[in-house]
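> Generate coordinates for the sequence data below:
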Amino acid sequence: MKKKVYITRKLPEEILDKLLSQFDVGMWEEEYIPVPKDVLLKEVEDVDGLFCLLTDTIDAEVLDHAPNLKVVTNLAVGYNNIDIQAASMRGIIVTNTPGVLNETTADLTFTLLMAAARRVVEASDFLRSGKWGAWSPMQLTGQDIYGSTLGIIGLGRIGEALVKRAKGFDMNILYYNRTRKLEKETELDIQYAELTDLLQQSDYICILLPYSSEVHHLIGKEAFSLMKKNAILINSARGGIVDEEALYHALKDGQIWAAGLDVFEQEPVPVNHPLLSLPNIVTLPHIGSASVKTRLAMAHLAADNLVNVLNGNEPISPVVSK
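Next up is the predicted model:
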């Protein structure tokens, strides 16, 4: 008898075919609507493997409804949507998809930086609304990027990839990380700074930390008070790292220049969210890794993790292993 797998969102055919060839597969057919909790609880009752997304909450309740579950494969690098402790206690392997999205996410992070600095979205809206009547010396002026100072909070693999892009703009680069990386300082020609110093000195601040309760609202009212008036904050990590209410006031009151967000505390973000009313913020719907090549690579890795475990082999990228 084939082992059973449940997939919480519609997948590309080439990924689905890989799983259908070996397993009895059930799948939530909607592409843009998450599987409801009550449906998920019913579907996992007799599955051996669960293929989920970052938007799916895999908590102890879900795991308790899945007595045969052996592996949860998460289509993301982050895994704060999964109760890791609960999975470990039940002997369930959890995997993620690191590595394959580093370059693509670094591209998007620098895209946000440039768009916020040069007011790209605001300028496009200005043109489309018919407000462009004539060229004016200070019309829609932004901030220079070349030769400025970039502060990176969280020097993981995406952070290292971002450094290489910033070097092309001759940026002076500071970084803050829980563990100082002396070899990377020499290799990448970057400088370590304590968080308060980084916030005070940087023209651009990019958040690339993994989310945990320890960094919840790390960037809040106090942090904004330390930043330059021309500072631009970029968050392509996780929404909970930034206190959105404090960010709103910092942007509205001119405490900082602008921001670029690919992530929010609540996703999808409500259309009446106060941040969306501000002109000096670029907002995106969590598309950091959204290139065709990268998303397919992530999906293949997630599928291969699941296949390996259910066939009695070691997972490629485990978060929790037996």
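> Going by C-alpha atoms from here, please, whenever you check contacts or count neighbours.
Will do.
> Now do the contacts for the most centrally placed residue in the chain.
Geometric centre of the chain, nearest residue: residue 237, 4.0 Å, by CA atoms, centre = their mean. By CA atoms under 8 Å, 6 or more residues apart in numbering, the contact set of residue 237 is 207-211, 262-263.
> If any of these are buried, give me the PyMOL selection for them.
Here is the PyMOL command that selects only those of the contacts of residue 237 that count as buried (16 or more other CA atoms under 10 Å):
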select buried, resi 207+208+209+211+262+263
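> from the contacts of residue 237, which is closest to residue 288?
Of all these, residue 288 sits closest to residue 262, with 6.8 Å by CA to CA.
> Report the contact partners of that closest one.
Applying CA under 8 Å, 6+ apart, we find residue 262 in contact with 235-237, 283-288.
> Show me the two of these that sit farthest apart.
For these, the maximum inter-member distance is 13.4 Å, found between 237 and 283 (CA to CA).
> about what we covered before: filter the contacts of residue 262 down to just the ones in strands.
The strands, defined by DSSP state E, take in 235, 283 from the contacts of residue 262.
> Drop anything exposed from the contacts of residue 262.
Buried subset of the contacts of residue 262 (neighbour count, 16+ other CA under 10 Å): 235-237, 283-284, 286, 288.
> Redo those residues as JSON lines? Include distance to residue 90.
Shown next, in JSON lines, are these (distance: CA to CA, whole Å):
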{"residue": "235", "distance to residue 90": "34"}
{"residue": "236", "distance to residue 90": "32"}
{"residue": "237", "distance to residue 90": "29"}
{"residue": "283", "distance to residue 90": "39"}
{"residue": "284", "distance to residue 90": "37"}
{"residue": "286", "distance to residue 90": "31"}
{"residue": "288", "distance to residue 90": "32"}
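> want to put them side by side, so please do this one too:
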Amino acid sequence: MPSARLSVVVTRRLPEPVEARMRDLFDVTLREDDAPMSREELARAMREADVIVPTLSDRIDAGLIAQASDRLKLIANYGAGVDHIDVNTARQHGILVSNTPGVLTDDTADMTMALILSVTRRLPEGLARMQSGEWQGWSPTALLGGRVAGRRLGILGMGRIGQAVAKRAAAFGMQVHYHNRRRLRPEIEEEHEATYWESLDQMVARMDVLSINCPHTPSTFHLMNARRLKLMKPEAVIVNTSRGEVIDENALTRMLRAGEIAGAGLDVYEHGTEINPRLRELKNVVLLPHMGSATVEGRIEMGEKVIINIKTFDDGHRPPDQVVPAML
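Alright, predicted model coming up:
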């Protein structure tokens, strides 16, 4: 007799090709609408399934994990970041955690450059003027932005995405600098013509553009706090496509309003969808709805990685993208 298929619960709508493949392989319960699951629904899924496939909108903390049945053996996260999952507690309960690293590198790096250009060249202001019908024609002094070529770009977090940002920035003629938990190998620095700064404070004080590309961990929470933000040059720009918690959003808002920082491009926010309302009012800020990874190709590749992780686990092997506490 064939063995019973794994019971898999997916917490959000996924691209149709991914859902179709899951139907073929597993006893899968798919989400009918795209609303996040309630805590009660998540708890029920963790009691009834062998595998759950959450996204960053699902907070799987110690309390939820404590309600899981012995049946749950894998949390196959749809996404690279796992700061919404208590990996330590899951491990203590014998539950594996996997993620989908690497597939969104180029998409997120593209969006980082898009935000840098949007802020420095004032694209939203131009768009708003066109949509309102206020534009009266070309003027020598209208909507003057700044040239990115020659500017110093400081990358905070020089992992896969940070290096992809460096590659794109170099093509625009920017000077690449970086701060990282560990210095890169000399050959990688040479490849990106990147200058390493051991002191984050010293780097921040000298950059024209600062790009946040590090994960959210206890050590990076408010890494860009009020004190460090005040080190930035008044004409500098900050861009964040990583995690909102890395920046003290209220401090950033105050400084942008006061003209102490020239502009910001944000795709992520400290409190999820609860964005500081004063931030929305500023013309020198570009706000996006966490769309850095929003390409059809990227989202399908994420789903394929999830499926590979589940299938490998079902075959009795360690998921290729297993996350362990030591990695965090």
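> TM value for the aligned chains?
The pair, once superposed, lands on a TM-score of 0.95 when counted by TM-score structural alignment, normalised by the length of structure 1; 319 aligned residues with a CA RMSD of 1.5 Å.
> follow-up on the earlier one: tell me the counterpart of the residue nearest to the centre of structure 1 in structure 2.
Mapped onto structure 2 by TM-score structural alignment, residue 237 of structure 1 lines up with residue 242.
> Now do its match against residue 205 of structure 2, distance only.
From residue 242 of structure 2 across to residue 205 of structure 2, the span is 21 Å (CA to CA, to the nearest Å).
> returning to what we had before: out of the contacts of residue 237 of structure 1, flag the one nearest to residue 178 of structure 1.
Using CA to CA, the contacts of residue 237 of structure 1 come closest to residue 178 of structure 1 at residue 209, 9.8 Å.
> Now the closest one: closest residue in space that isn't a chain neighbour?
residue 154 (4.6 Å; CA to CA, 6 or more residues apart in numbering).
> Mind telling me what residue 208 of structure 2 corresponds to in structure 1?
In structure 1, the residue matched to residue 208 of structure 2 (TM-score structural alignment) is residue 203.
> Surely its match and residue 256 touch.
No - applying CA atoms under 8 Å, one finds residue 203 of structure 1 not in contact with residue 256, separated by 9.8 Å.
> sec struct for residue 174 of structure 1, please.
strand (DSSP: H, G, I helix; E, B strand; the rest coil).
> That one corresponds to which position in structure 2?
In structure 2, residue 174 of structure 1 lands on residue 177 (TM-score structural alignment).
> and if you look at residue 103 of structure 1?
By TM-score structural alignment, residue 103 of structure 1 lines up with residue 106.
> residues contacting its match?
By CA under 8 Å, 6+ apart, the residues touching residue 106 of structure 2 are 161, 164.
> mean shift between the helix or strand in which it is found and structure 1?
Using DSSP states H and E, residue 106 of structure 2 falls within helix 105-120. Comparison of helix 105-120 of structure 2 with structure 1 after fitting gives an average deviation of 0.6 Å (mean CA distance after the TM-score superposition for structure 1).
> okay, the longest helix belonging to structure 2 sits on what stretch of structure 1?
If you go by DSSP state H, structure 2 has its longest helix at helix 296-314. Counting by TM-score structural alignment, helix 296-314 of structure 2 falls onto residues 292-310 of structure 1.
> re earlier: so how far is residue 139 of structure 1 from the residue nearest to the match of residue 208 of structure 2 when sequence neighbours are not counted?
Excluding its sequence neighbours, the residue lying closest to residue 203 of structure 1 (CA to CA, 6+ apart) is residue 231, at 4.6 Å. As judged by CA to CA, residue 231 of structure 1 and residue 139 of structure 1 stand 20 Å apart.
> who has more neighbours, these two?
More neighbours surround residue 231 than the other of residue 231 of structure 1 and residue 139, with 25 against 10 (other CA atoms under 10 Å).
> what's the average distance of the longest helix of structure 2 to structure 1?
Counting by mean CA distance after the TM-score superposition for structure 1, helix 296-314 of structure 2 comes out at 1.1 Å.
> residue in structure 2 matching residue 282 of structure 1?
So residue 282 of structure 1 corresponds to residue 286, using TM-score structural alignment.
> wait, isn't its match in contact with residue 116?
No - Residue 286 of structure 2 is beyond contact range of residue 116, at 9.5 Å (criterion: CA under 8 Å).
> Mutual contacts of those two, please.
Residues touching both residue 286 of structure 2 and residue 116 by CA under 8 Å, 6+ apart: residue 265.
> For the two, indicate the residue with more neighbours.
Legend: neighbour count by other CA under 10 Å for residue 286 of structure 2 and residue 116, higher for residue 116 (26 against 22).
> Just tell me what the more buried one corresponds to in structure 1.
Match for residue 116 of structure 2 (TM-score structural alignment): residue 113.
> so how far is residue 100 of structure 2 from residue 134 of structure 2?
Taking CA to CA, one finds residue 134 of structure 2 at 45 Å from residue 100 of structure 2.
> Secondary structure of residue 162 of structure 2: a strand, I assume?
No - Residue 162 of structure 2 is assigned helix when assessed by three-state DSSP, not a strand.
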